[in-house]
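J.: quick one: sequence and predicted model below, then my questions.
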Amino acid sequence: MTPRLSNKITAIAESATLKVDSKAKALKAQGAPVISYAAGEPDFATPEHIVEAALVAARDPKNHRYTPAKGLPDLREAVAAKTLRDSKFEAPADNVLITNGGKQSVYESFQVLLNPGDEVIVPTPYWTTYPEVIALADGVAVDVFADAAHGYKVTLEQLESARTPRTKVLLFVSPSNPTGAVYSPEETREIGEWALAHGIWIITDEIYQNLTYDGVEATSIVGAVPELAEQTLVVNGVAKSYAMTGWRVGWTVGPKDAITAMTNLQSHLSGNVNNIAQRAAVAALTGSQEPVEQMRQAFDRRRHAIVEQLNLVNGFSVPTPKGAFYVYADVSGVIGREIDGVTPRSSLEVADLMLEKAQVAAVPGEAFGPSGYLRFSYALGDDALREGAERLQKLFA
């Protein structure tokens, strides 16, 4: 019997981060005092000068029409300038594709590079979307796990052990979602040179590039190894640094043949990104960066607070991240312990217990790789951050 729906599409799992966040919001709507650390988005308003640029653009009739699927020329130029400024390599605007958020960029990147059976080395813990989009492109994700003791960063030896004749792509993410880990310039260069030597494509997600702390800078793998420019797709966007998650503007920078192929795909998939949002993104990239720095400083303050508070939870071990706005807590000390009449056997069950008993939401490690961990976003208000941690201290005392 012919399946009613596509096997490939029905095999996709719902985004775990969005699922947990939706559940938390549904409970809030029912009146429950839920504190959610689940969503990966800033709680700040988009800076005013960006909003103003959108209002001006909305009144201009030229933005009411179709525009090139590749993106507005002004925005592609602004992305090229940002890439030079922050990623430290030069790419012409013609090598930039504007996408509907970083998610579309990630999806299209794998679609363009992979053929059935091609392997992608995926450093783990990983963002929950990566394995799904690899599967949609008929690729095979090869997980390489690094635990808290290794700073959640894979080694060159691990990557080499995972390499096979089918290896086509290395996924490289620094700063990381979900761990906040940031690879050093030396580590980045070593990995880049390894990929170059073996002819392996790299898809590098730099969406958290401007959110680093303690004097650490995120090193772009192409900036570290310029020769990689012809075999790397760089994903980025305005969502995280500019508090623009809902505006849906991302981009890919890469070699011309790959960008052309992605543009052709996007011309059928969605066409151009919303023109008003694109104009707002131009203002974000070319206008004052002071609001970005103010948000980064607020995240830094919250980072210290959440690490301190969660490490007071009996059974939690929380390394201090150097980037993004997440902490990745090792909760193995809670698993198997009776808590208020319940004995959780996995981090998924720990997350369920927290939501039921303390009305605190976090995303279980199963969404990002092995069990035993919880991701907490500290992109929420200072008071809520502290209260949620205090509830957990009481629950697991």
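T.: Perfect, thanks for sending it.
J.: please make it C-alpha for all contacts and neighbour counts, starting now.
T.: Fine.
J.: how near is the nearest residue to Tyr66 once chain neighbours are set aside to Gln278?
T.: Nearest non-adjacent residue to Tyr66, counting by C-alpha to C-alpha, 6 or more residues apart in numbering: Asn272, 6.9 Å away. Using C-alpha to C-alpha, to the nearest Å, Asn272 is found at 10 Å from Gln278.
J.: next, the one to line up against it:
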Amino acid sequence: MRSQDYDRLYLSPPHLGRHELNYLHKAIEDNWVAPAGPNLDGFERDICEFTGARHCVALTSGTAAIHLGLRLLDVGPGDEVLCPSFTFVATANPILYLGATPVFIDSEAETWNICPERLREALEERQRQGRRPKALILVHLYGMPARLREIRAVAAEFGVPLLEDAAEALGARYEGQPLGTFGDVGVFSFNGNKILTTSGGGALVTNNPDWARKARFWATQAKDDAPYYQHSELGYNYRLSNLLAGIGRGQMELLEDRVKKRREIFAWYQKHLAGVPGLRFGPTEPTGGRSNRWLTTILLNPTETTVTPEQLRRHLETHNIESRPLWKPLHLQPLFAATPCFGGKVCERLFTHGLCLPSGSAMTEADLRRVAEAIRELF
């Protein structure tokens, strides 16, 4: 059949229920159509209750949360920030916003997150030069917990604060503890393709009350406590609106179900694509880790199949099915051409051989079978 004979299967579209409308209707009825209000306060409480973090500041994006988090860690011009190469550019852009320089670290092959050995190598090399990076950004890629025990130990040994980028990992856990709560600052994203969405949005979590107050102050244009508009510090228009927070409140009520469904989708693909030549699933959960399986991702082994990820992506498009390459490593991006990187071969290999499959939590078994049958056609 022609691709236009099928409804489009998207990679990870928003999945709304009925709960969100209740909060939106209430906000409109009460005229809380503003960048403040009871939904915003309630959404922040919901996030704290779910994660165990003491304080939450809801913001316009995960990028904004990283920006404010780095500023809380006193990152500024001339500083260095350690950062995985294998991640979305929004992880590293806020480093540049502050005039600092990223130092990229390669992945390890199991979880696909920052490699503890490469991290130690970078810190030892910086130590020999008499330089200490101002912060480490740790990403949990595709909702997969990093090797937190080892990474935190290395960071603590060298006295480097940790900003935990859990933008893709809400609902995932490590040793029973929610991701986003292991660092000095944690960050979530509620973009339209995430496991929980507010259309666009993000959050910063911390156990430090002074940092939470400061982040909220900066996010509302840093207006001083005066009867007129007075500003003594640089601020931003980063606060999430009360309406979008209402969507988030409804989504939070469904979060555990959404995680359960994403994990079931991953398991379904594993079962029904078993035996496809050269096709392997990854990344792998570390000991004590429980991924939210935000996206199901695969690798194609070129020694076992001649099919490439790009050929598979194009083939799926003929069936009106969206798929996507894995993140292109940041050290290969023109924007970061002159940026130092420790290692790089692991994430380069993952990028070359990997693909993301449709993983939306609203997918039916018929949708999944359509993807699997289309994949098997090519092998």
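T.: Arrived safely. Just so it is clear, the structure is predicted and the values come from calculations on it, not from any experiment.
J.: now the TM-score, please.
T.: Superposed pair, TM-score by TM-score structural alignment, normalised by the length of structure 2: 0.70. Supporting alignment: 328 aligned residues with a C-alpha RMSD of 3.8 Å.
J.: neighbours of the residue nearest to Tyr66 of structure 1, how many?
T.: 22 (other C-alpha atoms under 10 Å).
J.: before we move on, what about Gly365 of structure 1?
T.: With other C-alpha under 10 Å as criterion, Gly365 of structure 1 counts 26.
J.: that one maps to what in structure 2?
T.: Taking TM-score structural alignment, Gly365 of structure 1 has Leu326 as its aligned residue in structure 2.
J.: pretty sure its match contacts Leu350?
T.: Yes - Leu326 of structure 2 lies in contact with Leu350 (C-alpha atoms under 8 Å); the separation is 7.3 Å.
J.: the stretch 101-250 of structure 1: helices as residue ranges?
T.: In the stretch 101-250 of structure 1, the helices defined using DSSP state H, counting those that start in this stretch lie at 101-113, 129-136, 156-162, 185-197, 221-224.
J.: and the residue nearest to Tyr66 of structure 1, helix, strand or coil?
T.: coil (DSSP: H, G, I helix; E, B strand; the rest coil).
J.: that one reaches Arg65, doesn't it?
T.: No - Asn272 of structure 1 is beyond contact range of Arg65, at 9.9 Å (criterion: C-alpha under 8 Å).
J.: circling back to that earlier point, quick one: the residue nearest to Tyr66 of structure 1 from Tyr130 of structure 1, how far?
T.: According to C-alpha to C-alpha, Asn272 of structure 1 stands 24 Å off from Tyr130 of structure 1.
J.: got it, and Leu72 of structure 1?
T.: 27 Å.
J.: cool, Ile9 of structure 1 as well?
T.: From Ile9 of structure 1 over to Tyr130 of structure 1 (counting by C-alpha to C-alpha), the distance is 15 Å.
J.: neighbour count for the two, which is higher?
T.: More crowded of Ile9 of structure 1 and Tyr130, by other C-alpha under 10 Å: Tyr130, with 18 against 11.
J.: chain neighbours aside, what residue packs nearest to that one?
T.: Nearest to Tyr130 of structure 1 is Val106, by C-alpha to C-alpha, 6+ apart, at 7.8 Å.
J.: pull the number of nearby residues for the equivalent of the one you found over in structure 2.
T.: Residue correspondence to structure 2 (TM-score structural alignment): Val106 of structure 1 is matched to Ile66. Under the neighbour criterion other C-alpha under 10 Å, Ile66 of structure 2 is assigned a count of 30.
J.: same question, Leu378 of structure 2
T.: Leu378 of structure 2, neighbours per other C-alpha under 10 Å, totals 12.
J.: check Gly180 of structure 2 too.
T.: Look at Gly180 of structure 2: counted by other C-alpha under 10 Å, it has 30 neighbours.
J.: elements contacting the host helix or strand of His315 of structure 2?
T.: His315 of structure 2 belongs to helix 309-318 when assigned by DSSP states H and E. For helix 309-318 of structure 2, the elements it packs on are strand 324-325, strand 354-357, helix 365-378, judged by 3 or more C-alpha pairs under 8 Å, 6 or more residues apart in numbering; DSSP states H and E.
J.: check the mean deviation of the shortest one from structure 1.
T.: By mean C-alpha distance after the TM-score superposition for structure 1, the fitted strand 324-325 of structure 2 averages 1.5 Å away from its aligned residues in structure 1.
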